[in-house]
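K.L.:
Build the 3D model from these lines:
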Amino acid sequence: MEAPIIDDELWTLIEPLLPPPKPRRKEHPGRPRVSDRAALNGILFVLKTGLRWNYLPTVLGFGSGATCWRRLNDWRKAGVWDRLHELLLDKLREAGQIDLSYAAVDSSSVRAVGAGGKTGPNPTDRSRPGSKHHILVDANGVPISAILTGANRNDVTQLLPLVDAIPPIRGTRGRPLQRPKVIYADRGYDSDPHRQRLRERGIKPVIARRRTEHGSGLGKFRWVVERTHSWLHNFRRLRIRFDRRADIHEAFLKFGCALVCWNIFRRTEQPF
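P.N.:
Next comes the predicted model:
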């Protein structure tokens, strides 16, 4: 299997975000330190293949699975994944690829092998332990914010947290973008109090109501969020949750959102 490689352009953006390595003792330096880029390639390999850490092939030059796991965790603590996501959102806005004329929200459930934090009985999977990925995307399907919860959490409980988690999106002169004009959502988000709170934030809610006939017509706006969930689930580590620690799975989720943003950005640079 060919190893996934972080390309040079993306590495140029990521490298300045990484914290400096911890100093070593001169008298007992230990083994040579695995380079950050090699460890990042190992993390990407696990994200794409879904491989368990202890099966990470060291012959590909990544270092051990334990080394890559520690870097993932250290960079999570340093806020690298959040800052990378925000940086790529800024670049997309600069390229004219952020459209917050409307946003769409939805969730997807994933099985959690071994349970752990932010899991719960999945009502769509015979009450087996599971988690939910809640995401908000713009009109182009760019993932703007993402939240992890247990699979038994109702979608509507994460509607306002998703909106409040939108980072200031810069990239051009003037005020940063931080609020969509309209939000489209399915029946799982039907709640009059939540509609009112969106209006108080200056957002028009367009949410399907329960106990009404299907065919609301919202699908022509909401399909972008379903496509983005599909893009995220191309990363096998996000399709099935193997990490008992919620913060580690959240790091993978944020890294996956950043990679989706990067793929969209690269398409805008290619000549037609």
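
K.L.:
When you work out contacts or count neighbours from here on, use the C-alpha atoms and nothing else.
P.N.:
OK.

K.L.:
What segments of the stretch 1-150 of the chain are strands?
P.N.:
103-112, 120-121, 129-138, 143-150 (DSSP state E, counting those that start in this stretch).

K.L.:
hey, which helix is longest across the chain?
P.N.:
helix 246-269 (DSSP state H).

K.L.:
quick one: that one to strand 129-138, angle?
P.N.:
Angle of helix 246-269 versus strand 129-138, following axes from the mean of the first three to the mean of the last three Cα atoms, to 10 degrees, is 30 degrees.

K.L.:
May I see the buried residues of helix 246-269?
P.N.:
For helix 246-269, a neighbour-count test (16 or more other Cα atoms under 10 Å) marks 246-262, 264-265 as buried.

K.L.:
go on, stretch 29-44?
P.N.:
36, 38-44.

K.L.:
now swap in stretch 85-103 and tell me
P.N.:
85-93, 97-100, 102-103.

K.L.:
biggest separation within those residues, which pair?
P.N.:
Largest separation among the buried residues of stretch 85-103 by Cα to Cα: Leu87 and Tyr102, giving 21.1 Å.

K.L.:
what separates stretch 136-153 from the chain centre, distance-wise?
P.N.:
Relative to its parent chain, stretch 136-153 has a centroid offset of 8 Å by Cα atoms, centre = their mean, to the nearest Å.

K.L.:
structure for this one too, so we can compare:
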Amino acid sequence: MPAVPASFIEPLWVHFEALIPARVDTHPLGCHRRRIPDRVVFDKLVARLVLGGSYHRHADDRVSATTLLRAHRDEWIAAGVFDRLEQAALEAYDTVVGLDLSALVVDGCIVKAPCSGDNTGKSPVDRAKSGLKRSLLVEGAGVPIGCELAGANRHDSPLLRPILERLSRFGFDLPETITVHLDSGYDSAVTRELLDELGCTWQINPKGQFVPVNHTHRWKVERTNSWHTRGFRALQIVTDRSEAIQRAWIAPANGKGRRWRDHRQVVNGILWKLRTGAPWRDVPERYGPWKTGHERLRIWTMDGTGAKILDEAVVKDDAAGEVEWVFSVDSSSIRAHQHAAGARKKGAAPIRSRPSLWPENVSDGPAED
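P.N.:
You can find the predicted model right below:
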């Protein structure tokens, strides 16, 4: 079974093959052994990125671990093929869909690094075992556009400047106003001075105050970090010791992305759940993972997609003369499941139940410390 569907791997290989430099044969007699096809090695590298494990586990009678590890991989890293692939993917996405560089989100993620090496340190979340921290920069829709590596025991704040300097890859084609969304780990005067220096505004969660991640823009970077660790085993458990190799694995992961579940399939699952009233976990597999439907419905509710659909339907029906503007008002009582019970009955609702996207007392500009 392939690690990646053919519908995805084929166009990725076409772009990758175009970036591979022509090989110069330096043997005086030109009598080298026949070179392993690049496509075979590419498929093996993608399989290791997705499935993880040692290089020997992915070797077979067509290609050895030595060829896979030292020859092709290091040769492509030295030629900058992986970085150019990521840049080409970002430029293509910007052309077709458009990158939202006006709202950026930065956050870190700690993963295991049992073999130590560059950018590793004692992990504070894994009993001081060797770990690696990835500080990830995503744009408004959650597309990764930059990454910095450091030891797991490093603080996030010192990584903010180099990660924001990754925006130089887009040249001068940047919006006039850029808002950076950060969690409470960045709540300091040093961070604000840095963002002022770079000409950015900010939304920073205040220290000591709980702000649900789904009430902010930070859920987008959390989703991307989850996609990296759950979709790519080589990024979840880093066994490569060299920084160049560690970065090389991140570039194709950012360029590959994950196949977006078809909206029609997800909408059908949501309508099935609405029609039957069954729990989310009972949604049939033909509608995709139930978590996808739940997450998509939550996103569409928060960004007002549902209200826009209703308004559009009313406008079209009204234009066709099918809307009779005679109003009736009534109420009804229905039974609520036990999971819907427990709502606050007195006083103001706590911050975690606010419907707004951002609490009013979150720092959104320069402030005195």
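
K.L.:
what's the TM-score here?
P.N.:
In this superposition the chains share a TM-score of 0.86, using TM-score structural alignment, normalised by the length of the first structure; 260 aligned residues with a Cα RMSD of 2.5 Å.

K.L.:
Mind telling me what element the residue nearest the centre of the second structure is part of?
P.N.:
Centroid-nearest residue in the second structure, with Cα atoms, centre = their mean: Thr224, separated by 2.0 Å. Taking DSSP states H and E as the criterion, Thr224 of the second structure maps to helix 219-231.

K.L.:
Can you name the next helix or strand after that helix?
P.N.:
helix 233-236.

K.L.:
Tell me the residues of the first structure aligned with that following helix.
P.N.:
Under TM-score structural alignment, helix 233-236 of the second structure corresponds to residues 236-239 of the first structure.

K.L.:
And the matching stretch against the second structure, how far off on average?
P.N.:
Here the mean offset of stretch 236-239 of the first structure against the second structure after fitting is 0.4 Å, by mean Cα distance after the TM-score superposition for the first structure.

K.L.:
Tell me which residues touch the closest residue in space to Pro57 of the first structure that isn't next to it in sequence, please.
P.N.:
Spatial nearest neighbour of Pro57 of the first structure, chain neighbours left out: Ser64 (7.7 Å); criterion: Cα to Cα, 6 or more residues apart in numbering. The contact partners of Ser64 of the first structure, by Cα atoms under 8 Å, 6 or more residues apart in numbering, come to 54, 56-58.

K.L.:
who wins for most neighbours among those residues?
P.N.:
Leu56 (19 neighbours; other Cα atoms under 10 Å).

K.L.:
Tell me, how many residues neighbour Gly215 of the first structure?
P.N.:
8.

K.L.:
ok, it to Val34 of the first structure distance?
P.N.:
55 Å (Cα to Cα, to the nearest Å).

K.L.:
likewise Asp125 of the first structure?
P.N.:
40 Å.

K.L.:
swap in Asp186 of the first structure?
P.N.:
46 Å.

K.L.:
Please report how far Cys147 of the second structure lies from Leu160 of the second structure.
P.N.:
Cys147 of the second structure is 10 Å from Leu160 of the second structure, by Cα to Cα.

K.L.:
Oh, that last question was meant for Ala307 of the second structure, not what I typed.
P.N.:
Taking Cα to Cα, one finds Ala307 of the second structure at 37 Å from Leu160 of the second structure.

K.L.:
Tell me which of those two has more neighbours.
P.N.:
Taking Ala307 of the second structure and Leu160 together and counting by other Cα under 10 Å, Leu160 has the greater number of neighbours (21 against 12).
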